[in-house]
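>>> Below: sequence and its predicted model.
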Amino acid sequence: MPSTSFDFNSGSEPRTPQAVLWDMDGTLIDTEPYWIVAEAELVAAHGGTWTEEQGLSLVGSALPNSAKILQEAGVKLPAREIIDLLSSQVVAGLRKEIPWRPGARELLAACHAAGIPQALVTMSERSIVNELLDQLPEGTFQASVTGEEVSQGKPHPEPYLTGLRLLQEVSGKELSAEKCIGFEDSVPGIASASAAGLHAVLVPNATDPGDGNWRRIDSLDGVDVEEMTRWLVQVSA
């Protein structure tokens, strides 16, 4: 089940932003190359070919959807086995190196130091998420939602709405989605965060969703809590 942990009983006043919700693959850590290589090797093992363009088309997608497309590309395995094989290869890569995106780890730490609740909302599975969480100070994330823990993956808003609900349950306080920031890099992801009502922020990486009902920045490098607060003030002004 989705996990939560945080002590909200500090007596401090609510902060702006009220919470920050993060995508993982491609936003916090640059794992998309791991996924694309794993997909290509799996398709090749079944006698097919897999291009980088095909791999990029799956960025941000729910893993059951990706498994179906890989089956259509010739992988003769059940969806569950495909997901497990891909995930195990990504885990192996993360155990060698966590490929942080520029500024991501620093902003995570800044939000944690400022007492801003944070949730990880990803379509990857718990086995992969745990590899990242093990590398972070305890309590960095107060909630996490993984692909197998929701009935509808991104671009549906359910993953981010679940993250918000978990943070509310832990805090005992109501969170306003529009006062919470959601960082994303992919087409399905930014659509999910936006549909959930978050102040969605696109940080393009392997793919570029273009402009839409979201804020767009080139990089997390140099972003701090004060800047995120200004984003919300600008919207509410």
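On my side now, so go ahead. Numbers count the residues shown, from 1 in each chain.

>>> from here on, contacts and neighbour counts on C-alpha atoms
Noted.

>>> Apart from its neighbours in sequence, what residue is nearest A104?
Once flanking residues are discounted, A104 sits nearest to L28: 5.5 Å by Cα to Cα, 6 or more residues apart in numbering.

>>> cool, and I190?
That would be E184: by Cα to Cα, 6+ apart, it lies 5.3 Å from I190.

>>> Quick check: the gap between that neighbour and S171.
Distance, E184 to S171, using Cα to Cα, to the nearest Å: 24 Å.

>>> which of the two has more neighbours?
Shown here are E184 and S171; by other Cα atoms under 10 Å, E184 has more neighbours (31 against 17).

>>> The more buried one against N205, yeah?
No: when contacts are counted by Cα atoms under 8 Å, E184 is not listed as touching N205 (9.4 Å).

>>> Spit out the residues that contact these two alike.
Residues touching both E184 and N205 (Cα atoms under 8 Å, 6 or more residues apart in numbering): 26-27.

>>> Thought H199 was touching W214, still the case?
Yes: here W214 reaches H199: they are 7.0 Å apart, a contact under Cα under 8 Å.

>>> Tell me which of these two has more neighbours.
The neighbour comparison of W214 against H199 (other Cα under 10 Å) goes to H199, with 26 against 17.

>>> Next, the contact list for the more buried one, please.
Applying Cα under 8 Å, 6+ apart, the residues near H199 are 177-182, 193, 214-215, 232.

>>> tell me the secondary structure for the residue located most distally from the centre of the chain?
In terms of distance from the mean C-alpha position of the chain, G47 ranks first, at 31.9 Å (Cα atoms, centre = their mean). Here G47 is coil, with the state taken from DSSP: H, G, I helix; E, B strand; the rest coil.

>>> here comes the other one, which I'd like you to weigh against the first:
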Amino acid sequence: MTSPAAVLFDMDGTLVDTEPLWMAAEARLAEQHGIAWTRGDAEALVGSDLWAGAQYFIDRGVPMTPDAIVDRLVGEVLDGLGDTLPTRPGALELLAALREQGVPVALVTMSTRLLVDRVEAAFAVALGTAPFDATVAGDECTQGKPHPEPYLRGLELLGADAAGSVAIEDSRTGAASALAAGLVTIGVPHAVDVSHVPGIIHWPTLAGRTPAHLAAAIREARA
């Protein structure tokens, strides 16, 4: 096997450098309502279902509905992105190589469809081709990460089997979702340290990584 059967990417913090935008939006919301907000609070929400994150704010005393909180945070991240696509190191190159080899690729994220469409369109321009064969957005899942539903849905849309496929994640929550779906999971740290998460393969970066490296990771994990 020189290429994986399929690759399922997380989005925020894995393909695009949006975690600082999320953290800043969350900090502004907390500050507006007089809530002390720590780095631990910010890290607790990385990779989580957005409505679970909204409930976290409500439990801390924010007098807003979950939908209103999600809409506000998503809107601020979209505004922060503007027309830019701040990709993570090696992400665009790996995605281009997978596209060139015809490997099925899915995007599996807890961000909403609005953000998915923005990122997908920007990647299409950068690559000159459709970046993904399937996309799973957080507002289209009944149960978000760490539940396996998002990744199981991604596999279903690709028509792929978990055994020969791999997920790439930057959060503990996302890694738990991918592992629960039966996927070999590679953790690439960004806003949080995932180097010691049990059951995953740790890569410091995607820079220099190829489809062959992904295939080798699957072989080693399944051996």
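Received the coordinates, thanks. All values derive from a computational prediction rather than experimental measurement.

>>> So which of the contacts of H199 of structure 1 wins on neighbours?
Neighbour counts for the contacts of H199 of structure 1, by other Cα under 10 Å, peak at A193, which reaches 32 neighbours.

>>> Give the equivalent position in structure 2 for the residue farthest from the centre of structure 1.
Correspondence of G47 of structure 1 to structure 2, assessed by TM-score structural alignment: G34.

>>> A27 of structure 2 versus that match, what's the distance?
G34 of structure 2 sits 10 Å away from A27 of structure 2, going by Cα to Cα.

>>> next one: L179 of structure 2
30 Å.

>>> What of A91 of structure 2?
In terms of Cα to Cα, A91 of structure 2 sits 27 Å off from A27 of structure 2.

>>> next one: R88 of structure 2
For R88 of structure 2, the distance to A27 of structure 2 - Cα to Cα - is 23 Å.

>>> before we move on, what about T38 of structure 2?
Applying Cα to Cα to T38 of structure 2 and A27 of structure 2 gives a distance of 9 Å.

>>> okay, now the counterpart of T162 of structure 1 in structure 2: neighbour count?
Per TM-score structural alignment, the equivalent position to T162 of structure 1 in structure 2 is R153. R153 of structure 2 has 18 neighbours, counted by other Cα under 10 Å.

>>> Same check on E227 of structure 1?
E227 of structure 1, neighbours per other Cα under 10 Å, totals 11.

>>> Per the alignment, it pairs with which residue of structure 2?
Checking TM-score structural alignment: E227 of structure 1 goes with H213.

>>> cool, T16 of structure 1 as well?
Looks like T16 of structure 1 aligns to S3 there (TM-score structural alignment).

>>> Is that match part of a helix or strand, or is it coil?
Assigned by three-state DSSP, the conformation of S3 of structure 2 is coil.

>>> now A206 of structure 1
With three-state DSSP as the basis, the three-state label of A206 of structure 1 is coil.

>>> all helices for structure 2, in order.
Per DSSP state H, structure 2 carries helices over the ranges 19-32, 39-45, 50-59, 66-81, 91-101, 113-127, 149-158, 172-180, 211-222.

>>> Could you say which one of these comes nearest to L8 of structure 2?
helix 149-158 (7.2 Å; Cα to Cα).

>>> From the contact counts, what lies against the closest one?
Packing partners of helix 149-158 of structure 2 (3 or more Cα pairs under 8 Å, 6 or more residues apart in numbering; DSSP states H and E): strand 6-9, strand 105-108, strand 134-136, helix 172-180.

>>> Give me the contact list for the first one.
Spelled out, it's strand 6-9 of structure 2. Here strand 6-9 of structure 2 makes contact (Cα under 8 Å, 6+ apart) with 15, 103-109, 151, 154, 158, 160, 164-169.
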